[in-house]
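Enquirer: Attaching a predicted model along with its sequence, questions to come.
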Amino acid sequence: MLYRYTLPAAALGLAATMAQADPPHIAADILPTHGLVAAVTGDRTAPDLLVPPGASPHHAALRPSQARALAGADLMVWIGPSLSPALATARESLASGATVLTLSEVPGTVARESRPGGVFAVDGDDHGHDDDHGHDDDHSHDEDHAHDDDHAHDHADDHDHGPIDPHMWLDPENARAWLDAIAGALADLDPEGAEVYRANAETAKAAISEAERAAAERLAGAAERPFLVDHDSLLYFEERFGLTVAGALSASDADRPGAARASALRAAAAERGVACLLLSPEGRGGPAEALAQDAGLAVVVADPLGAALEPGPGHYPALMAHLSQAVADCTAPGG
């Protein structure tokens, strides 16, 4: 702490050293990222959150307090521009001098191709995605994913995920790799705290591994029971836990499904014995819920951002529990 009265000359060097030793200010993009950072920092410092709970990272517009947090950050931790293009612009104007850790670029990060909305192929099935797109679907798509979405939708003002699905935090393997990267970035900025950051990262990795084990146990048997989703945001979670998503009404915010896709999903649900649709919170009252009602599907709400969960060090393990329980409920026999 710096005081306003004049320090003796002998103390000036000590005061400067104390000022330099202050822990770095950190800005994190979304709640799962914020939770990982908080798990590494522990009590040494607390990160600021740029995208508040309930807001979409695809269209994040910073409030004045969030803009100030970003402007004052020594370290910005974010998934990357594919998830939050608006933050890329804000970073350039507000945090040009900050260290930036882009988690999607961390070595070892699992990255998966985006897929178009519609019916997904399952177990060698060859008719997925044919409702609106007219191309085959062994999860092998043109990288630009150009498709007409019922031939009449202008995507210019919406956010498209691009060739790589940006929801990378939903793979706990990525989260563990990122904890090490976060600890390393903080250690570079704050060498005095390096030991604490690395120890906290190890503790957090163990907690995530335990959450992953519990999720796998909760999801035992779920792989054989396909379900639908409104927005295709769970690909990493799906692949990590061997789940079967039969289709998605939309692939991204830019995707505007039409009647043909909804009809194909209803037919696929009947054919494959789908009994449930997993709905994101923002999908309440929308076309996906109407589809579920028309098809006689149960609806379970699941939030890949965990907006209702307590922020902080325990957020990521709690997110794994929340999502796995939602999928377990959605795929429960007779559910």
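Expert: Now that the structure is in, tell me what you want to look at.
Enquirer: going forward, measure contacts and count neighbours with C-alpha atoms only.
Expert: OK.
Enquirer: Touching the helix or strand where residue 215 lies from outside, list them.
Expert: Using DSSP states H and E, the element containing residue 215 is helix 194-218. Contacts to helix 194-218, defined as CA atoms under 8 Å, 6 or more residues apart in numbering, come from residues 36, 39-42, 172, 175-176, 179-180, 183-184, 186-188, 241, 313, 316-318, 320-321, 324-325, 328.
Enquirer: Are any of these buried, and if so which?
Expert: For the contacts of helix 194-218, a neighbour count by 16 or more other CA atoms under 10 Å gives the buried set as 36, 39-42, 172, 175-176, 179-180, 183-184, 186-187, 241, 313, 316-318, 320-321, 324-325, 328.
Enquirer: Just those: which are in helices?
Expert: Applying DSSP state H to the buried ones among the contacts of helix 194-218, the entries found in helices are 36, 39-41, 172, 175-176, 179-180, 183-184, 186-187, 241, 316-318, 320-321, 324-325, 328.
Enquirer: I'd say residue 85 and residue 58 touch.
Expert: Yes - the pair residue 85 / residue 58 is scored as a contact, 6.8 Å apart, by CA atoms under 8 Å.
Enquirer: From the neighbour counts alone, determine which of the two ranks first.
Expert: For residue 85 versus residue 58, the count of surrounding residues by other CA atoms under 10 Å is larger for residue 58: 20 against 15.
Enquirer: what sits against that one?
Expert: Contact analysis of residue 58 by CA under 8 Å, 6+ apart lists 83-86, 159, 253.
Enquirer: cutoff 10 Å now
Expert: By CA atoms under 10 Å, 6 or more residues apart in numbering, residue 58 lies in contact with 51, 81-87, 158-161, 252-253.
Enquirer: Quick check: the nearest residue to residue 169 once chain neighbours are set aside vs residue 74, distance?
Expert: Leaving aside its chain neighbours, residue 169 sits nearest to residue 175 (6.0 Å; criterion: CA to CA, 6 or more residues apart in numbering). Per CA to CA, to the nearest Å, residue 175 is found 22 Å from residue 74.
Enquirer: I figured the residue nearest to residue 169 was touching residue 236, is that so?
Expert: No - Residue 175 sits out of contact with residue 236 when judged by CA atoms under 10 Å, with a separation of 11.5 Å.
Enquirer: Show me the common contact partners of the two, please.
Expert: 168-169.
Enquirer: Now stretch 78-90: buried residues?
Expert: Buried residues in stretch 78-90, defined by neighbour count with 16+ other CA under 10 Å: 78-84, 86-87, 90.
Enquirer: Okay, one more to line up with it:
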Amino acid sequence: MPLRRPLPLAVSAGVVLALTACSSGGSGASGGGDGGDGIAVLASFYPLQYVTEQVGGDLVSVDSLTPPGAEPHDLELSPAQVDAVGRADLVVYLSEFQAAVDDAVDANPPAHVVDAAQDTELHAAEHEEEEHAEDDGHDHGSLDPHFWLDPSRLPAVADDVAAQLAELDPDHADEFRANAEAFTRAMTELDEEYQAGLATCDSRTIVTTHEAFSYLAERYDLEQVGIAGVDPEGEPSPARLAEVGDVVRDEGVSTIFFETLASPKVAETLADELGVDTAVLDPLEGLTDESQDYVSVARANLETLRTALGCA
């Protein structure tokens, strides 16, 4: 049974128009049009959009190639979006995560690029899926991309973004650097909240629908057990489901986590068979509620983990 809802093959006309407007209305500092909307930036998906917005502030106009509510792993780009990549003042993306974005950057190189994969050390995926619902032709690579769930890894990306923005708009270089420093302080505070909140817990094992939380688990001394591997399109084999069931029983796991952009069916079915609860643990790949942001979702995740793991 598939873990993910089918993705739309094209974004809405409104999103395409917004991206086109962004790419054609750059700031005076970057030699763009006369739209007056600041430096035109494209981010490949939400966490990188958030970092760029925090660093750029009112001096940048940031759009995401991944529409709100869409699952980013298998993003497909329209011709207008591919064109917008080349016309943007700055593109912030994560190489080897979204193949369509990699292809667009290679085919239509923007003037300035931040590749977040160059700002952090990505580690190998914990295990590959034993079977797939279908061969979709997408190559997610052998590395786990979900580094953004460890807030201590994001300041390096912010510093890189600040440096690129300073090249585009030297008059505001000090402001970009100050914003990056403020962002680092915010991520340090969030990291300290996680360290304190997860210091003493009855359990340290988190069972999730797919292995999106390895960086979080590594940072806070937790053990992640994924029903499927790092690729959300993977379908767990009966043997894998049996292995996860053994872990839940042997380690007294009380909760199986599913995600905001994923079908809960596998998690709910397995939890029902094992007599345990389910809860949402958000991988922060995209927002479904405009009133939230990276920090508010991360704090909600922390409280969910504390409840499920019995943390003091």
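Expert: Now that the structure is in, tell me what you want to look at. Just so it is clear, the model here is predicted, and its values are computed rather than measured.
Enquirer: Any idea how many residues pack against residue 119 of the first structure?
Expert: Residues lying near residue 119 of the first structure (other CA under 10 Å) number 27.
Enquirer: Return the residue of the second structure aligned against residue 102 of the first structure.
Expert: Alignment note (TM-score structural alignment): residue 102 of the first structure maps to residue 115 of the second structure.
Enquirer: Next, the contact list for that match, please.
Expert: Contacts here follow CA under 10 Å, 6+ apart; on that basis residue 115 of the second structure touches 48, 91-96, 157, 160-161.
Enquirer: distance of it from residue 165 of the second structure?
Expert: Distance of residue 115 of the second structure to residue 165 of the second structure, given as CA to CA: 14 Å.
Enquirer: List the contacts of stretch 287-296 of the first structure.
Expert: Contacts of stretch 287-296 of the first structure (CA under 10 Å, 6+ apart): 228-231, 248-250, 257-258, 262-263, 265-267, 269-270, 274-280, 283-284, 297-299.
Enquirer: and that stretch, which stretch of the second structure?
Expert: Counting by TM-score structural alignment, stretch 287-296 of the first structure pairs with residues 266-275 of the second structure.
Enquirer: picking up where we left off before, list the residues that contact both of residue 85 and residue 58 of the first structure?
Expert: Common neighbours of residue 85 of the first structure and residue 58 are listed as residue 159 (criterion: CA under 10 Å, 6+ apart).
Enquirer: Tell me if I'm right that residue 41 of the second structure and residue 64 touch.
Expert: Yes - between residue 41 of the second structure and residue 64 there is a contact at 8.6 Å, judged by CA under 10 Å.
Enquirer: quick one, which of these two is more surrounded?
Expert: Ranked by neighbour count (other CA under 10 Å), residue 41 of the second structure and residue 64 place residue 41 first, with 30 against 23.
Enquirer: ok so, going back, which helix or strand lies directly C-terminal to the helix holding residue 215 of the first structure?
Expert: strand 227-231.
Enquirer: returning to what we had before: between residue 41 and residue 64 of the second structure, which contacts overlap?
Expert: Contact criterion CA under 10 Å, 6+ apart; residues shared by residue 41 of the second structure and residue 64: 19, 49, 91-92.
Enquirer: Rebuild these as a markdown table, extending it with secondary structure and neighbour count.
Expert: Formatted as a markdown table, these follow (DSSP: H, G, I helix; E, B strand; the rest coil; neighbours: other CA atoms under 10 Å):
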| residue | secondary structure | neighbour count |
| --- | --- | --- |
| 19 | helix | 26 |
| 49 | helix | 22 |
| 91 | strand | 33 |
| 92 | strand | 25 |
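Enquirer: So for the residue positioned nearest the centre of the first structure, what's the nearest residue that isn't a sequence neighbour?
Expert: Centroid-nearest residue in the first structure, with CA atoms, centre = their mean: residue 167, separated by 4.1 Å. What sits nearest to residue 167 of the first structure in space, not counting adjacent residues and going by CA to CA, 6+ apart, is residue 233, at 6.2 Å.
Enquirer: What count of nearby residues applies to that neighbour?
Expert: Counted by other CA under 10 Å, the residues lying close to residue 233 of the first structure total 23.
Enquirer: Let's verify it: helix, strand, or coil?
Expert: At residue 233 of the first structure the chain is in coil, as set by DSSP: H, G, I helix; E, B strand; the rest coil.
Enquirer: pretty sure residue 268 of the first structure contacts residue 248?
Expert: No - between residue 268 of the first structure and residue 248 there is no contact under CA under 10 Å: 11.1 Å.
Enquirer: Overlap of the contact sets of these two?
Expert: Common contacts of residue 268 of the first structure and residue 248 (CA under 10 Å, 6+ apart): 118-120, 228, 262.
Enquirer: Looking at these, which are in strands?
Expert: 118-119, 228 (DSSP state E).
Enquirer: and of these, the nearest to residue 18 of the first structure?
Expert: residue 228 (55.1 Å; CA to CA).
Enquirer: What residue, apart from its backbone neighbours, is nearest the alignment partner in the second structure of that closest one spatially?
Expert: Alignment note: residue 228 of the first structure maps to residue 207 in the second structure; criterion TM-score structural alignment. Spatial nearest neighbour of residue 207 of the second structure, excluding adjacent residues (CA to CA, 6+ apart): residue 225 at 4.7 Å.
Enquirer: what's the helix or strand for residue 129 of the second structure?
Expert: Short version: residue 129 of the second structure belongs to no helix or strand, going by DSSP H and E.
Enquirer: Repeat that for residue 110 of the second structure.
Expert: Using DSSP H and E, residue 110 of the second structure falls within no helix or strand.
Enquirer: Look up how far residue 64 of the second structure lies from it.
Expert: From residue 110 of the second structure over to residue 64 of the second structure (counting by CA to CA), the distance is 15 Å.
Enquirer: what does residue 162 of the second structure give?
Expert: Applying CA to CA, the value for residue 162 of the second structure to residue 64 of the second structure is 18 Å.
Enquirer: How about residue 157 of the second structure?
Expert: Residue 157 of the second structure is 16 Å from residue 64 of the second structure, by CA to CA.
Enquirer: Can you give me the distance of the residue nearest to residue 109 of the second structure when sequence neighbours are not counted to residue 243 of the second structure?
Expert: Distances taken as CA to CA, 6+ apart place residue 86 nearest to residue 109 of the second structure, at 5.2 Å, with adjacent residues excluded. Plainly put, residue 86 of the second structure is 46 Å away from residue 243 of the second structure if you go by CA to CA.
Enquirer: Give the residue from these two that has the larger number of neighbours.
Expert: Neighbour count, other CA under 10 Å: between residue 86 of the second structure and residue 243, residue 86 has more, with 21 against 13.
Enquirer: Can you name the residues that contact the more buried one?
Expert: If you count contacts by CA under 10 Å, 6+ apart, residue 86 of the second structure has them with 23, 42, 104-112.
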